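In: only geometry, no sequence info:
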């Protein structure tokens, strides 16, 4: 299972949150970025993703489509 960490800083404050869901990770990172935080995401292998690359994380979401 892939793990992601959102790293954010603003006005001398640092926040880190961990998620296994790519969708929740990107949502959290985008939310912080839109409110003025400096944000990047790292994956379990240490790769770093800045705001312009957040959507690349969504490719890690391997949930099967819902069948009706």
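Out: Happy to help now that I have it. Since this is a predicted model, take the numbers as computed values, not measurements.
In: only C-alpha atoms for contact and neighbour calcs from this point on.
Out: Noted.
In: Mind telling me what element the residue nearest in space to the middle of the chain is part of?
Out: Centroid check for the chain by Cα atoms, centre = their mean gives residue 25 as the closest residue, at 3.4 Å. Per DSSP states H and E, residue 25 falls inside helix 22-34.
In: From the contact counts, what lies against that helix?
Out: Applying 3 or more Cα pairs under 8 Å, 6 or more residues apart in numbering; DSSP states H and E, one finds that helix 22-34 makes contact with strand 4-10, strand 38-43.
In: Against that first model, consider the following:
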């Protein structure tokens, strides 16, 4: 399962895709801590803003990879 992170700030947009939930959440947390607006989207189309990253990690079957 692939996860996509989109980070936006000012006129810049960064897109990153990873298979690992842990890696995409770690990257997204770093970008968010630097002032970027970050959201992670899973292959089911569910979106997770920073306040839901822990919920994403706790979802059964999604923490590995």
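Out: It's in. Since the model is a prediction, treat every value here as computed from it, not as a measurement.
In: on that earlier part again, could you find the closest non-adjacent residue to the residue nearest to the centre of the first structure?
Out: residue 19 (5.9 Å; Cα to Cα, 6 or more residues apart in numbering).
In: circling back to that earlier point, deepest in the core, which of the helices and strands packed on helix 22-34 of the first structure is it.
Out: Each of these was assessed for mean neighbour count using mean count of other Cα atoms under 10 Å. The highest is strand 38-43, with a mean of 20.
In: Show residues contacting that strand.
Out: Applying Cα atoms under 8 Å, 6 or more residues apart in numbering, the external contacts of strand 38-43 of the first structure come out as 2-10, 29, 32-33, 48-51, 54.
In: sorry, back to before: check the mean deviation of the helix holding residue 25 of the first structure from the second structure.
Out: Average distance, helix 22-34 of the first structure versus aligned residues of the second structure after superposition (mean Cα distance after the TM-score superposition for the first structure): 0.3 Å.
In: what angle separates that helix from strand 38-43?
Out: 160 degrees (axes from the mean of the first three to the mean of the last three Cα atoms, to 10 degrees).
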